[in-house]
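Student: attaching a predicted model along with its sequence, questions to come.
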Amino acid sequence: MSSISKIVQSHRPDLSPYISLYKHLHAYPELSHQEKETAATAHSRLSKLHDFTLYPDIGGHGLAAVLENGAGPTVLLRADMDGLPVEEQTGLPYASTARVVDEADGVEKPVMHACGHDMHVTSLLAAAELLYSAKAEWGGTLVLVFQPAEEKGAGAQRMVDDGLYERVPVPDVVLGGHVMPYRSVMAASTILRLQTIVSRELDASTPTVLTVYSIHAGDAENIIPASATLKLNLRTLDASLRTQALSAIKRILAAEARASDAPAPPTITPTSTFPFTVNDAAATATHEAAFGAHFEPGEHGYSADAPRLSGSEDFGVLASAVLRPSSFWIYGGTDPAVWDDAERKGCVREDVPINHSAWYAPAVMPTLRVAVDAYAVAALAWLAKGEGK
């Protein structure tokens, strides 16, 4: 057993209270920029760990906490807090039935933790208790960031703009993780053509996702609508591909409008933009070695070669804003029995709910234990005595 594993095993807290906390957070999610109660819960838990200095209400409901523990590096661990406007269909006894008014548009919406941010908050709080208990084993400064509005791609930047790094020390490295599911009118023609951008115009070796996820045109079956509104989601893993794809979108929208003799050219309004998430090679190698020693490797265990994902994240802003390296990992949250059964039937894609699905909910255990250990192991790879960089 590695020295870091011994620390984690010796100081990992009883997770039973955190299982209850997770279920509470899952049952009471909050929308982006409205995470008041979630942040208050995190604040209350951390205030019991008396050596943490707490900084609430950064960039909205953002919360930062600092634990100074002698000489050594400064490590930032991040968890996001917001839920999504999705009506939960999991049937869990702790399923969300929340409906709240979205402050962004004044519309009442169902809310669900359909992306696992409740797991992120819970596991970071448990990791904080672990690292607090293990203070004699490490040296340096630990910074925790509970970030709002990740789903809008705005929370990290708002925290930075609101003086995050005027309150907490600038980190040497920024670390974070995410739970994942492992183990027609004229617009109709436009939708079909837009899909060809990915298949015919972009480098097929680099994953790119372009989805028309919403269309609205008119309200009555016997009235020709004067306009149509399409909402697109574009995800690329390369800045040049993003530029190329955006150019193609604008070109096709304009051409389709002209071909259909539209009375006016299309209006393109950006909604949200996420930065690229790029793992720093050296930073990743540091905690990757610790992960490899702590987590059992194998087909259903730890792998240093996970596939690149097309999900969106604003995590990188916390590092790029202060020109520091960052590293982001993923971990599975699907019940192994559910995954194995779906795999046997050859229907993983059909039977395993993905993030943002109304049916998505991680198996609480062992997901919580893995998430807690990942935060702690990654931090200790930098902070543990004899391990720090």
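Tutor: Arrived safely. Given the structure is predicted, the values throughout are model-derived calculations rather than measurements.
Student: make it CA atoms for all contacts and neighbour counts henceforth
Tutor: Noted.
Student: what about the helices in the stretch 201-350 of the chain?
Tutor: Using DSSP state H, counting those that start in this stretch, the helices assigned to the stretch 201-350 of the chain run over residues 239-259, 281-294, 317-320, 336-345, 348-351.
Student: identify whichever of those lies nearest to Pro181.
Tutor: helix 336-345 (9.0 Å; C-alpha to C-alpha).
Student: contacts made by that closest one with the rest, please.
Tutor: Residues outside helix 336-345 that contact it (C-alpha atoms under 8 Å, 6 or more residues apart in numbering): Tyr182, Arg183, Val348, Asp351, Val352.
Student: repeat that for stretch 265-283.
Tutor: With C-alpha under 8 Å, 6+ apart, stretch 265-283 has contacts from 152-154, 173, 237-239, 250, 253-254, 257-258, 312-317, 325-328.
Student: okay, now the one to match up with it:
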Amino acid sequence: MTDTARLTEDLTSAVAHDELAAFYQDLHRHPELSFKEHRTAAGLALRLRAAGFTVTEGIAGTGVVGVLHAGDGPVVWLRGDMDALPVREATGLPYASTVDGVMHACGHDLHVTWLAAAAEALAAGRDSWSGTLVVVGQTAEEAGGGAAMVADGLHERFPRADVLLGQHVTPGLAGFYPHTPGLIMSASNNVDVVVHGVGGHGSRPETTVDPVVTAAYIVTRLQTVVSRETAARDSAVLTVGEFHAGTKPNVIPAEARLAVNLRTQDAGVRDRILAAVRRIVEGECAAAGCPVPPEVTVRPGGYPLTVNDPALDAEIAAVHRELFGAETVLDLGPAMGSEDFSLLVPNGVPYDYWFVTSTPPEVWEAAPGEGLEEKFAAVPSNHSPLFAPDLSVLVPGVRTLVSAALTRLSV
């Protein structure tokens, strides 16, 4: 066993499952939306201070950074995101959300738990390594909070990273640690569409230009952009996630609003699809006789590609194999999901990002299908109201972070 794996086992031997479970379940009961994670941030800051970190709160509103110096050596950043989603929980768990319509459906409560415990374990063993550990509790991952923290001076106010490390809980039978060198997560862009019609009484549609019908045609036609305008070799996903129109059944509204989400893994593909979205929206509105051209607006920001440093990923994957078994580390290839993790990284700094599978064994076994892909598609995913990670992943998720940090801290 390497020194990194051996030291990881030593530093995490005192991590108590029951204490972690209590902290995690408390976070799960009290989810907070993007940029509103005040209670969550305070809980993380409290634990970091108790462990000996110098803590700064309020970065971009609710972001938290803890800094621990332990002699000369590399600067390692560990990141965990904190925000929940506007999803009504349907898990039936005894520690289900107590906030109506808000849920930790993406597992960021688990990320905070892992981050806090990893920071505590590394702090307790600071005599066994040297360097600087920077722990980042990121606000609003679901709303571009990484960019907001950078804009609030994240790179200038704290020691410059030599490496940035992070992980994400994911569906899949609990006990696996997917690693992908190079491209691992897709880019994401959101597009807002406003269709302008002519409103009127529901009994006299001939006097109107119905934006609901036009928007419905747009939604349907947009589904052909990937299936008929994008080469099979090019990965892309286009989703219409919002459709808002009308206030009463007997009133034809004057406008309809759509929000489109696009995931791509190539800038040229993204540009072609965005052009197709604009063309289809404008064409359908012209065909319907809309009195005013539609508004098609690509929201600023968006999430870039997440591209792991191959050498760094190989090193961290190797220590994870040592700790958990060679069969537990696998490469599932790039995901169509997106992250703002890479937005936190100063230019030129290598980073690595991996997954921790979390589906309870009984849920996995009961899922229909025989192969991995069939079962993976059948179990609750991130953003589902049924998403419920198995508590068996609490301590392993701490060990993955600790071991990753120790691959770069001077041991």
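Tutor: Nice, I can see it. All values reported here derive from a predicted model rather than from experimental measurement.
Student: thinking again about what came up before, out of the helices of the stretch 201-350 of structure 1, which is the most enclosed?
Tutor: Highest mean neighbour count among the helices of the stretch 201-350 of structure 1 (mean count of other C-alpha atoms under 10 Å): helix 317-320, with a mean of 22.
Student: what helices or strands is it leaning on?
Tutor: helix 155-161, strand 173-180 (3 or more C-alpha pairs under 8 Å, 6 or more residues apart in numbering; DSSP states H and E).
Student: got JSON lines for these, with mean neighbour count and distance to Gly62 of structure 1 too?
Tutor: Listed next are those as JSON lines, based on neighbours: other C-alpha atoms under 10 Å; distance: least, C-alpha to C-alpha, whole Å:
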{"stretch": "helix 155-161", "mean neighbour count": "22", "distance to Gly62 of structure 1": "7"}
{"stretch": "strand 173-180", "mean neighbour count": "22", "distance to Gly62 of structure 1": "16"}
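Student: out of these, which gets nearest to Val121 of structure 1?
Tutor: Using C-alpha to C-alpha, the nearest of these to Val121 of structure 1 is strand 173-180, at 10.7 Å.
Student: now the angle from that closest one to helix 281-294?
Tutor: Angle, strand 173-180 of structure 1 to helix 281-294, by axes from the mean of the first three to the mean of the last three C-alpha atoms, to 10 degrees: 60 degrees.
Student: relative to structure 2, what is the average displacement of strand 173-180 of structure 1?
Tutor: Comparison of strand 173-180 of structure 1 with structure 2 after fitting gives an average deviation of 0.6 Å (mean C-alpha distance after the TM-score superposition for structure 1).
Student: what range in structure 2 matches that strand?
Tutor: The alignment of strand 173-180 of structure 1 onto structure 2 (TM-score structural alignment) spans residues 163-170.
Student: how far does the matching stretch sit from its chain's centre?
Tutor: 10 Å (C-alpha atoms, centre = their mean, to the nearest Å).
Student: next: stretch 155-164 of structure 2.
Tutor: 21 Å.
Student: show me what counts as buried in it.
Tutor: Pro159, Arg160, Ala161, Asp162, Val163, Leu164 (16 or more other C-alpha atoms under 10 Å).
Student: got a list of what the third one touches?
Tutor: Contact criterion C-alpha under 8 Å, 6+ apart gives Pro74, Val75, Val76, Trp77, Val345, Pro346, Val349 as the residues in contact with Ala161 of structure 2.
Student: switch the cut-off to 6 Å
Tutor: Shown in contact with Ala161 of structure 2 (C-alpha atoms under 6 Å, 6 or more residues apart in numbering): Val75, Val76.
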